[in-house]
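**Student:** my questions are about this predicted structure, shown below with the sequence.
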Amino acid sequence: MRRQMAGVLAVTMAASLAGCVKPDPLSMTNAWVRLPAVPGRPAAGYFTLHGGKTPQTVVAANSDVSLRAEMHESAAGAGGTATMRPLTSVALPANSDVVFAPGGRHVMLFDVNRAVKPGDRVTLTATLANGARISARATVIAPGAPAPQF
């Protein structure tokens, strides 16, 4: 009888402690897509990634409305000219945020479905080196429209 009670107590304590464990906060928020000013040119995707308990590496990003996507980074070049370079990966430190925003990191969305219009919601997804994926619904805005305020 004592062994049974000890077993029940152990299982109860384990279940109680499991309820106290916080889930990994790895997530994507504030996602949005700006359509191109010239039809047929790439759209741009933006979002914030929130790192979880362990460092991760983002190795790709994509959307459900484009045939191809690439991570890029814009920066000021020599003489004040703007430059843009493709990124093969982006570090996502533990318990930190990484922002993809105009003028910095972003996702170029090539061959966006022509049916996508401002006000639509599309999915943006970041793929991690371990194969995990983080997605969020993104608001689509018109070319030249102000960025959404989150």
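**Tutor:** Received the coordinates, thanks.

**Student:** okay, CA-based contacts and neighbour counts for the rest of this
**Tutor:** Fine.

**Student:** what are the ranges of the helices in the chain?
**Tutor:** Taking DSSP state H to define them, one finds helices in the chain at 2-20.

**Student:** included below, for side-by-side comparison, is a second structure:
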Amino acid sequence: MFRRFLSVALLPLAACTQPPPALSVDKGYIRLNAVPSRPAVAYFTIHGGTSDVTLLSVTSPVSVKSELHESMTAGHMAKMTPVGDFPVRAGSTNIFAPGGKHLMLFDMNPGVKPGRRIKLTFTFSTGQRIDLGVPTIAAGAPAPTE
């Protein structure tokens, strides 16, 4: 009787357990440059999964080259430096946003206009790839709220 009671009592606890978080990317968008020959910039959020991984690259079929960068201020000077591979810790939230880390997209296809959705492919050290379709916005436009 007690064993049966215990089994029934523990059943709701088993239903409440969450599956481990999966490595994922969301909240992405690309801000096009006002001057088409200049790079566009992509922003997004990476959520770490159950183990540490490294982001090796982010590519797009509409740009020739892409680089992870970080903006920072040293004294009164703002500068931007390449990041290279980016460590993603298990369970972490990594926000790539204006004024911080971001993706530079060089030599964008000039046919890309605001409102178009573009695929970004994130490649991690485990060999996992995540494709994310993101909207493009014009220079100076507010960030999407999706």
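**Tutor:** Great, that's in hand. Since the structure is predicted, the reported quantities are computational estimates derived from the model, not experimental observations.

**Student:** can you pull the TM-score for these?
**Tutor:** After superposition, the two chains reach a TM-score (TM-score structural alignment, normalised by the length of structure 2) of 0.83; 130 aligned residues with a Cα RMSD of 1.6 Å.

**Student:** tell me which residues touch the aligned partner of residue 42 of structure 1 in structure 2, please.
**Tutor:** Aligned by TM-score structural alignment, residue 42 of structure 1 pairs with residue 39 of structure 2. Applying Cα atoms under 8 Å, 6 or more residues apart in numbering to residue 39 of structure 2 gives the contacts 32, 33, 104, 105, 106, 107, 108.

**Student:** kindly recompute the last result at 10 Å.
**Tutor:** Residues in contact with residue 39 of structure 2 (Cα atoms under 10 Å, 6 or more residues apart in numbering) are 31, 32, 33, 63, 65, 66, 103, 104, 105, 106, 107, 108.

**Student:** quick check, the third one in contact with residue 107.
**Tutor:** What that stands for is residue 33 of structure 2. No: with contact defined as Cα atoms under 10 Å, residue 33 of structure 2 does not count as touching residue 107 (11.1 Å).

**Student:** who touches both of these two?
**Tutor:** Common contact partners of residue 33 of structure 2 and residue 107 (Cα under 10 Å, 6+ apart): 39, 40.

**Student:** what comes up buried for the longest strand seen in structure 2?
**Tutor:** Longest strand in structure 2, counting residues (DSSP state E): strand 63-74. Going by neighbour count (16 or more other Cα atoms under 10 Å), the buried part of strand 63-74 of structure 2 is 63, 66, 67, 68, 69, 70, 71.

**Student:** map the fourth one onto structure 1.
**Tutor:** This means residue 68 of structure 2. Alignment note (TM-score structural alignment): residue 68 of structure 2 maps to residue 71 of structure 1.

**Student:** skip the chain neighbours and tell me the closest residue to that match.
**Tutor:** The shortest distance from residue 71 of structure 1 to any non-neighbouring residue, by Cα to Cα, 6 or more residues apart in numbering, is to residue 107 (4.5 Å).
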